[in-house]
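Student: Fold the following and give me the result.
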Amino acid sequence: MPSAETLRRFIERVEQNAHAEAIEEFYASHASMRENQAPPRVGRDTLIAAERKTLARARAVRSRCVKPVFQNGDRVVIHWTFDFQWLDGGSSHLEELAYQRWEGERIVEETFFYDPAQGIARRHPDA
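Tutor: Below is the predicted model of the structure:
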């Protein structure tokens, strides 16, 4: 079960847009992530690589935790919003719930629940 201080530091890292670094610092080496009901990605190195690949397509990202954060023992639910400015001139707003299972101070399983239509980039009229 994560301490309140660990959760605070994790959220702070994500809000700093240090997504890959947060995975490195707070996820177990055998951790898994899945998007909605898609098959999970497994292994911290795999998770970091996937995160970096996504972020490489973005010019800017704004990450925000919408409080409160819910914790019950080793289970945590975080409501996130992400605003992406893509290199191609489009933008996306993503609102999701992250459902996590922690072992001690490390995340071992995480599932993201969101509407996939949010990921479709909007083009700006002047782009």
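Student: use CA for all of it now, contacts and neighbours both
Tutor: Noted.
Student: my guess is Ala58 meets Gly90, correct?
Tutor: No. Using C-alpha atoms under 8 Å as the test, Ala58 is too far from Gly90 to be in contact (9.4 Å).
Student: Now do the same contact list for Trp86.
Tutor: Residues in contact with Trp86, defined by C-alpha atoms under 8 Å, 6 or more residues apart in numbering, are 57-60, 92, 121.
Student: export these to JSON lines and tack on secondary structure?
Tutor: Output for the contacts of Trp86, formatted as JSON lines (DSSP: H, G, I helix; E, B strand; the rest coil):
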{"residue": "Arg57", "secondary structure": "coil"}
{"residue": "Ala58", "secondary structure": "strand"}
{"residue": "Arg59", "secondary structure": "strand"}
{"residue": "Ala60", "secondary structure": "strand"}
{"residue": "Ser92", "secondary structure": "strand"}
{"residue": "Ala121", "secondary structure": "coil"}
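Student: and this one, so I can compare the two:
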Amino acid sequence: MTQPSIAELDRELNDAILNGTALQAFETYYADDVVMQENDAEPTIGKDANRDREEAFFAAITDFRGGKVLATGVGDDTTFSHWHFDFTHREWGVRNYHQVAVRTWRDGKIVREIFYYG
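Tutor: Prediction:
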């Protein structure tokens, strides 16, 4: 059986985010040693720590008005997704912005993800 390409895996993950199943998809698509980072902030290392961070983020969203993938790209072991999000967060207030997620893949799992936004 052939493993899906990273383009296919990235599309499946993006679809899960848009369908409200991001936390379930986290278990499927992220490696145990994943490193995730927001802009230039200190990275969060390991699946357990990142799961906690993701759960806290989604729990703090009080109103989700929409998300959309605007563009994607694929390179050697790397995918890019340009997003638009519109939501209200309990601590940050209204967030209506663009974000680029850069994902590095190894053996069908994300080992590094960096989110760039202003």
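Student: Please work out the TM-score for the two chains.
Tutor: The TM-score (TM-score structural alignment, normalised by the length of the second structure) is 0.84; 113 aligned residues with a C-alpha RMSD of 1.9 Å.
Student: out of the contacts of Trp86 of the first structure, who has the most neighbours?
Tutor: Neighbour counts for these, by other C-alpha atoms under 10 Å, peak at Ser92, which reaches 18 neighbours.
Student: Look up how far Lys68 of the second structure lies from the aligned residue in the second structure for that residue.
Tutor: Alignment note (TM-score structural alignment): Ser92 of the first structure maps to Arg95 of the second structure. Per C-alpha to C-alpha, to the nearest Å, Arg95 of the second structure is found 14 Å from Lys68 of the second structure.
Student: again with Asp76 of the second structure
Tutor: Using C-alpha to C-alpha, Asp76 of the second structure is found at 24 Å from Lys68 of the second structure.
Student: higher neighbour count, those two?
Tutor: Taking neighbours as other C-alpha under 10 Å, Asp76 of the second structure and Lys68 compare with Lys68 leading, 16 against 8.
Student: List the contacts of the alignment partner in the first structure of the more buried one.
Tutor: Per TM-score structural alignment, the equivalent position to Lys68 of the second structure in the first structure is Arg64. Counting by C-alpha under 8 Å, 6+ apart, Arg64 of the first structure touches 14-15, 80-82.
Student: Secondary structure, distance to Ile23 of the first structure and neighbour count for those - can I get that in CSV?
Tutor: Formatted as CSV, those follow (DSSP: H, G, I helix; E, B strand; the rest coil; distance: C-alpha to C-alpha, whole Å; neighbours: other C-alpha atoms under 10 Å):
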residue, secondary structure, distance to Ile23 of the first structure, neighbour count
Val14, helix, 9, 19
Glu15, helix, 13, 19
Trp80, strand, 16, 20
Thr81, strand, 17, 17
Phe82, strand, 17, 17
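Student: which of those residues does the second structure keep?
Tutor: With both residues aligned by TM-score structural alignment, their matches' C-alpha atoms under 8 Å, the contacts of the contacts of Arg64 of the first structure that the second structure also has are 15, 80-82.
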